[in-house]
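Enquirer: coords below, sequence missing:
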């Protein structure tokens, strides 16, 4: 531990003893608390909070490592190692300092006037997330549809209306957005981040003061904080295996380099076929991350860099049977919805006919991957009484999408042939369907149509946030800052490209010909590229903000702030026409191919908006408080909104493209003791002018504008009734509905359950100097609607997860976990290419089936 960290802990210890002498609510087991005015002790190093031990809990309700009993700390020197860890875990929760959404320095989580969930490295491992987005299952008020794989999640935030991707979730690294726009078509923020052993913890802020800081996200902000080197060198190597022939290695090392210089380096390499085996690796690639920290007089500066090269298969819907108006979902004959995928080696390498004589080759194995470089600087120092902070981040990445997107619902081969004859059969009497090897396809064979899409997306951004803070009068600290962002996206799209295939796992492609010479499908291809824009986008944001924190007395603390932001967007989008790609009208599969004309449309948009926040915290006791907060935030239109508008006149029309505004109000209660923990809050949200987009199977883009309103309660509860046993319950209940648009007013906000919760027991078994820990999670997700019109019903579902970790001393760790052990058939998404539901055969995206993972780690 550095000398600065020791000084911080010493000051905190002395302050807490002084407070404990006056507050009778303190217990012998409670650790010294970081003072409510935490920035007084850590003014220049907002990331330099005391690090929790590897097996310690940052927040009991979020995970399972805060096991302990009332009185556990009273055992004195007779504690075993496991008992000491239990006591430390409780102490760490009570002392937990958060830095996300704080104007300067850090604040004790129990004293924060906003809703925030934290998870340590150990908690993240116990959650066994399938992707970065899947981490959000630890966070009440957030529902992440992570069934697409490593990338391309849909993430919904407590009543915030969104149709897909994650427009209301920003992903940060060391307090700065990785890419300043949270979502674009075929991009959402979690896709730009991969989790590994270089991450110390994550903090997820919901609403609160985030409307005025950083990128001004009014929804949820995931802030990943990297490990930093310390005076004590430490390292680890971890080998993992599991479902889909997983092979993964994680490495990490950190320590002191020279006087006042510290460094870390680590990363991973992984190869797996995935739970849905397409016949080729679903995930293949790796990552390396390094940090370099220089301790300064009353501060520090950290440089960090990350290089990621990862290929990830993207999973969309599979065939299912819907009955009882969508209330009952069952397996489609011959297709296991828990492990099956339509993708296969036969279609892995496919072609796109972009125009006469122009054929492009793509590989489904590339999926929705990430090939990126991130570089950042995190500086904080106290200079002559001024706290100065600057966070800079540069991102350059390719986030291409080469994936299958399901189209129409399954039907029989004979029905497909009949449709083909009706459409193209002038003078024809017979349709012949054959596999690519020439074998006839049976008339009763169920078939589906799915597009093989290719989207090339090159993103680049540079963001910088500077803050200057000073106590301008006693117990009043003012913060003035600015946020600056420049970002771009270069897009080349090929949507449509529909293929005809069997409705079985690892599908076979089908050719169809009519006896009048018409070729309906060739090499499986039965539809043209129907949307092929080429576009270049550039954006810039400039924001100025001011915030003030006032410590009224030892119990009351209030804060407020205002932000003024300006965004400027420029777009150059190709104009499109349709052609016959081979000038042969009988090859109907490539007629009406979308292609650029060679001319372009230039589009521009400038917006300004003001956001504010005001909140306060009242301490009921040393480790219990209530808070209240109100804020008003906004989101701006994005690149895709300009392209969809199509003309400058529509871009300028605020009734078509409004600047959405969001109002939020919340009140909450927080407490933590050795026996129990509770974080409970009520929230109210109101939205105006939210734009929605839906891309249909034929390339048609539907756009709607509406608002919404919602109320709900979020809870994170932990109970430690006996030593080494922890029971946690997290979740939320909400009632959110659309307003303003007569087509959707009164309908439930799509994709979000009214009720969701997770119950997690964990039990630690000391075995001499070793220990065994058992844990599990029961998850309930209530019913939802997949669409705004509430016509695609998604039933409720429940899952069971189990895990165990066995530690031999302090060096060796064995871990095993299993998810969805009951093989629950739960749907996370309906057919997003259709506007209504129905009964009979459908396409939808279910949960992954039963999976397992095991690892062995050696620390040195």
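Expert: Sure, I can see it. The structure presented is a predicted model; accordingly, all values stated were derived computationally and were not measured. Numbering: from 1, shown residues only.
Enquirer: CA atoms for contacts and neighbours, from now on please.
Expert: OK.
Enquirer: can you give me the neighbour number for the closest residue to residue 571 other than its chain neighbours?
Expert: Leaving aside its chain neighbours, residue 571 sits nearest to residue 537 (4.5 Å; criterion: C-alpha to C-alpha, 6 or more residues apart in numbering). When neighbours are counted by other C-alpha atoms under 10 Å, residue 537 registers 23.
Enquirer: was I right about residue 537 contacting residue 461?
Expert: No. Using C-alpha atoms under 8 Å, residue 537 makes no contact with residue 461, being 11.7 Å away.
Enquirer: got another, please set it beside the one above:
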């Protein structure tokens, strides 16, 4: 759970806050190392004591995270106050903060960083969200988070806040090997880490992990396979350091999309249960029977893909970080180049309904089914038997998406200079910096409409739809090939952002101000579908090359590379922040802050009316970015064994985005939104320690509202979808020399499934106990139970109202999983 970051102001010439924060975390996590003060530096000019800083910040040490029994980064981030993390799987999660809207997946308003630089420039790139490129392992020293405040001006595209994963750097010598296995689910994992000094001034750290297994859900195949390795080497200088680091990530993980869930009752009081023969938290649509398939690729050539790959990113990055003094100025330089590519395979249900409904939608009313694969291959299901198929009579008409990330490279450089001046009775800290980045978005979006049954145990299979006249409307379970969603983007985003800040500390007061000017240049081309276009052109293509054109093959989309939609526009915006902090006493402080931050639009506005396809320029009235203004007022208390932080906030947001939801017929659709929002609330974070007992807790109360809506004015005054009034976290634990035992609790209250504010999503709490036993010196055994009560936690429902057929499309958290680990430190 978040802990108070304790730091003292540093004179110019000492190591950075991030450097000292990592060292502190490493030392605190070492068995015999002394406790070291922790500096907080993320999203601020210089590391300083939290009680002297007008910011809302939290830190999570790696030694605390490992107790939670988390299976993904989303499950880590949900332990941070103010953060709404929809923990479903490893990657492509949905994140927001303090009531800012969640129109799409990813982290539009939050900047995910690794060692002080963003992982990708935009947190909501289609199918390349930053959590897909990050992993929690033994390389991690701690996670620092800043919410609101100066995050707007010390990082681009971060008006909501920054989450920064800080790596170990070899400050504490020694190594660790850890073996972890699932006791009631299929996964085995091996982690290692080692750090040492090569000389008095040179140190290094290396670590990584590898894992394999089916995972916590019944997929019927090895869905997890891969890992990462990270390395850094640091040369300490008389007034700073220089560090070279690298990372290689190649990790295949499943992507858990919507599944059928039965619902009864009313919109205000719905009752959700599993459909017969299918467990919504354990079973999947994307099973072992959905393997190799052939569709046209981004060059219109029939190509074989493997649906079992799930999310499979590859990241090869190299970076340089340095800090040193020049004429009383502290210079900090950070640079990283990341070669990013990969692919995603997922089944997005377009409609989950009784078989008769699906047959009617797919041109086969009164028709029959024929199994394509699985243990029923070739079996015919006559029309009279479709209503009782698998005991539930349900079919899925889904989109088999295959985004191919050809080149998603990111190169980033951040150079800043800081100096502390004596000014009258106080100290004036000035910082000047310049940030530059290039984000490539070169990908193909391929997607075909498929039909499957609904069955448990990883046995869901493709079925062919045959009309009443005996004509197959599908081929191998495919209704079309790339259908109406094929798209290809080849666009570069270049960002240049100078920034500056001042902080004047005199007596008990600190006055701060910062400003950042972001200018972006976007160039490239886009091909394919356009939101709002009707009758997407398709052709007859012999996809399987059997010499016969089937009905399904007449619905094949082909890219027309002679008709690109141009992308060629610029944008610029100014972010600023002003604050005052009053240190009432050694233990108590109060602050106030007002901020304005921007967030540039990325690929989600491509092939939409926001961009003129002929000129590539932004359409009339569009400016290519969204704005968040925030007011914060906070109180902080820290004394011996008690830490309490309380922050009130008010945020106004404007947004243009692409949102996926369901229409009145229950079909999944995408449309453009242009809205304004307001959110206000209260955020609490605290920690109490008495002897061996420790309690950390957090809670955020939020009231959010749609204040304006250009495209759907009927939603004005409604609460944004999936926005609960209260989110909460708590971790009580008891520690002795022999063991540590405790429980991690996270949860939230009810929310609305969609912006129409009809169907409710029930709130829930996830309880996860843990036990660590120090069996011998350097040897520990850990047992973690995630979701011990096997709670059915629903994080998303596509439908906005109770459907007539009593079945919704839902995404759920993982079921109960129990893991055991043995760690050896040397």
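Expert: Thanks, I have the structure now. Owing to the predicted nature of the structure, the values given are computational and were not obtained by experimental measurement.
Enquirer: returning to what we had before: who touches both of residue 537 and residue 461 of structure 1?
Expert: Listed as contacting both residue 537 of structure 1 and residue 461 by C-alpha atoms under 8 Å, 6 or more residues apart in numbering are residue 488.
Enquirer: quick one: residue 258 of structure 1 from residue 654 of structure 1, how far?
Expert: For residue 258 of structure 1, the distance to residue 654 of structure 1 equals 57 Å [C-alpha to C-alpha, to the nearest Å].
Enquirer: quick revisit: now check structure 2 for the residue matching the residue nearest to residue 571 of structure 1.
Expert: Aligning on TM-score structural alignment places residue 537 of structure 1 opposite residue 491 in structure 2.
Enquirer: let me see the contact set for that match.
Expert: By C-alpha under 8 Å, 6+ apart, the neighbours of residue 491 of structure 2 are 440-442, 522-526, 567.
Enquirer: mind telling me what element it is part of?
Expert: Taking DSSP states H and E as the definition, one finds residue 491 of structure 2 inside strand 487-506.
Enquirer: the next helix or strand after that strand: average distance to aligned residues in structure 1?
Expert: Remark: after strand 487-506 of structure 2, the chain's next helix or strand is strand 509-528, criterion DSSP H and E. With mean C-alpha distance after the TM-score superposition for structure 1, strand 509-528 of structure 2 departs from structure 1 by a mean of 1.3 Å once superposed.
Enquirer: centre of the chain to strand 509-528 of structure 2, how far?
Expert: 21 Å (C-alpha atoms, centre = their mean, to the nearest Å).
Enquirer: downstream neighbour of it in the secondary structure list?
Expert: Sequence order places strand 565-582 as the next helix or strand after strand 509-528 of structure 2, per DSSP H and E.
Enquirer: mind checking the SS state of the residue mapped onto residue 316 of structure 1 from structure 2?
Expert: Counting by TM-score structural alignment, residue 316 of structure 1 corresponds to residue 257 in structure 2. Here residue 257 of structure 2 is coil, with the state taken from DSSP: H, G, I helix; E, B strand; the rest coil.
Enquirer: what comes up buried for the strand holding residue 491 of structure 2?
Expert: For strand 487-506 of structure 2, a neighbour-count test (16 or more other C-alpha atoms under 10 Å) marks 487-505 as buried.
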